[in-house]
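Undergrad: For reference, the sequence and a predicted model appear below.
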Amino acid sequence: MSTPKFSDRPDGDRGFNRSMLIKLVVVAFLMFGFGFALIPMYRAICQVTGINNLVQRDATVREARNTQVDMTRTISVEFDANARGLLGFKPEQTSLEVHPGEVMTVMYDISNNEGRTIDAQAIPSYAPKQATEYFRKIECFCFTQQTLKPNETKRMPVVFVIDPKLPKDVKTITLSYTFFELNKPAVPQPPKQSAGA
């Protein structure tokens, strides 16, 4: 009994293979589109829910001008920085004593140690979580995407004010930024070795 050759197979298999190929290509495009849309979706969800709101800038500037400084309270603000890959990212100072209502500036340094241009976005987070609504950023590198040329270093400011309405039991706020590279190139996979090698 002989095995059928590829040319002897019915056209049904070819139709099935073609259909499966089309489905797989569509799934790959959908996955790529979803990955590409993650950051805009994240921003929209944050804006709707009020979590890590990156677009409060204009209202915050107006508020900061009308804020009275509460000299009777001091809040310790701690600064943290995280980055992936060969991005060097750190605050110039790790903590600061602040009076609620006082406009303060802290600088962050970021270095691109890659041999290529990188587009990146910083995403802030706060601890305790309730501090999010009282920590007002007037100017921040997290408002826009950052482009760093190969081996470039930038100093970037964060100008902020803590709302005097911050609950009295909050004595320390931690502001943490994570820098994510946008459109990172895929890592090439090493070629598979054959079992006989």
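TA: Right, received. Where do you want to start? Not measured: the values here are computed from a predicted model.
Undergrad: CA atoms for contacts and neighbours, from now on please.
TA: Noted.
Undergrad: dump the residue contacts of Thr174.
TA: Val77, Glu78, Phe79, Asp80, Tyr126, Ala127, Pro128 (C-alpha atoms under 8 Å, 6 or more residues apart in numbering).
Undergrad: Next, the residue lying closest to the fifth one once chain neighbours are set aside: secondary structure please.
TA: The one in question is Tyr126. What sits nearest to Tyr126 in space, not counting adjacent residues and going by C-alpha to C-alpha, 6 or more residues apart in numbering, is Leu175, at 5.0 Å. When classified by DSSP: H, G, I helix; E, B strand; the rest coil, Leu175 comes out as strand.
Undergrad: circling back: just the buried members of the contacts of Thr174?
TA: Applying 16 or more other C-alpha atoms under 10 Å to the contacts of Thr174, the neighbour count classes Val77, Glu78, Phe79, Asp80, Tyr126 as buried.
Undergrad: As a check, name the ranges of all helices in the protein.
TA: 11-49, 57-65 (DSSP state H).
Undergrad: one more structure, for comparison:
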Amino acid sequence: MSIARQNLRMVGKLVVVTAGMFAFGYALVPIYKHVCEALGINILAVSERQVPGGAAKLPANTQVDTSRTITVEFDANARGPWQFRPAQRSVQVHPGQLTTVMYEFQNMQDRRMAAQAIPSYAPRQSAAHFNKLECFCFNQYTLEPGEKKEWPVAFIIDPRLPKDVTTITLSYTFFEVGARVPPAPTASTADTSPRS
């Protein structure tokens, strides 16, 4: 067999292997989806089937404790010349219920600002049961002069929250990151010129 014929045969094999790889790549998504549905690990597939028609109802969340109501109060503290406040001061939620609230920010300075928020909870034992799924406190943000933003806080109160806790206060302190710190004051140098 000549070398040209061997090369042609090798090119043919490579083309078949390449075509097989592309076919497998395209088939991988539906295969993955069917395997996940069969094993019950693809929760998105359920909602994808139900959303387009709109008639299908999602199953009730059995993790929500409707026998209890918790008042969640929101507090905002700003360290610097900017506005920072919750869109609403409080909400009533059931333990296990997903809730989203918005916080509003505005940079009142005439310069760009990088800032971050730190949360705190009252009473203290509620912190272990306050589960945030989305929160602006996880990141630093840059605000241009005068820029306004709204950021969400999505949370669930764990049903294992002690029964005697009926109110939780979520408090944020919003502060500038990397702010220029003025130099420490030094003792003023006394005027050493002779006085008459």
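TA: On my side now, so go ahead. Bear in mind the structure is a predicted one, so any value in this text is a computation, not a measurement.
Undergrad: Check the buried ones among the contacts of Thr174 of the first structure against Lys90 of the first structure and report the nearest one.
TA: Asp80 (7.1 Å; C-alpha to C-alpha).
Undergrad: Just tell me what that closest one corresponds to in the second structure.
TA: The equivalent of Asp80 of the first structure in the second structure is Asp75 (alignment by TM-score structural alignment).
Undergrad: which residues does its match contact?
TA: With C-alpha under 8 Å, 6+ apart, Asp75 of the second structure has these contacts: Arg85, Pro86, Arg89, Thr169, Leu170, Ser171, Tyr172.
Undergrad: Next one: it from Ala179 of the second structure, what distance?
TA: 23 Å (C-alpha to C-alpha, to the nearest Å).
Undergrad: okay, stretch 10-24 of the second structure sits on what stretch of the first structure?
TA: Going by TM-score structural alignment: stretch 10-24 of the second structure matches no residues.
Undergrad: thinking again about what came up before, counterpart of the residue nearest to Tyr126 of the first structure in the second structure?
TA: Using TM-score structural alignment, Leu175 of the first structure lines up with Leu170 in the second structure.
Undergrad: and what of Arg18 of the first structure?
TA: Aligned partner of Arg18 of the first structure by TM-score structural alignment: none.
Undergrad: So what's the residue count around Arg18 of the first structure?
TA: 12 (other C-alpha atoms under 10 Å).
Undergrad: again, but for the one 4 residues further on
TA: Counted by other C-alpha under 10 Å, the residues lying close to Ile22 of the first structure total 12.
Undergrad: now it: how far from Glu133 of the first structure?
TA: Applying C-alpha to C-alpha to Ile22 of the first structure and Glu133 of the first structure gives a distance of 48 Å.
Undergrad: Check Gly88 of the first structure too.
TA: 29 Å.
Undergrad: Over to Gln189 of the first structure?
TA: Taking C-alpha to C-alpha, one finds Gln189 of the first structure at 44 Å from Glu133 of the first structure.
Undergrad: Pick out whichever of these two has more residues nearby.
TA: Between Gln189 of the first structure and Glu133, Glu133 has the larger neighbour count (other C-alpha under 10 Å), namely 16 against 6.
Undergrad: which residues touch the most centrally placed residue in the first structure?
TA: The residue lying closest to the centre of the first structure (C-alpha atoms, centre = their mean) is Ile123, at 4.0 Å. Counting by C-alpha under 8 Å, 6+ apart, Ile123 of the first structure makes contact with Asn52, Cys142, Tyr177, Thr178, Phe179, Phe180.
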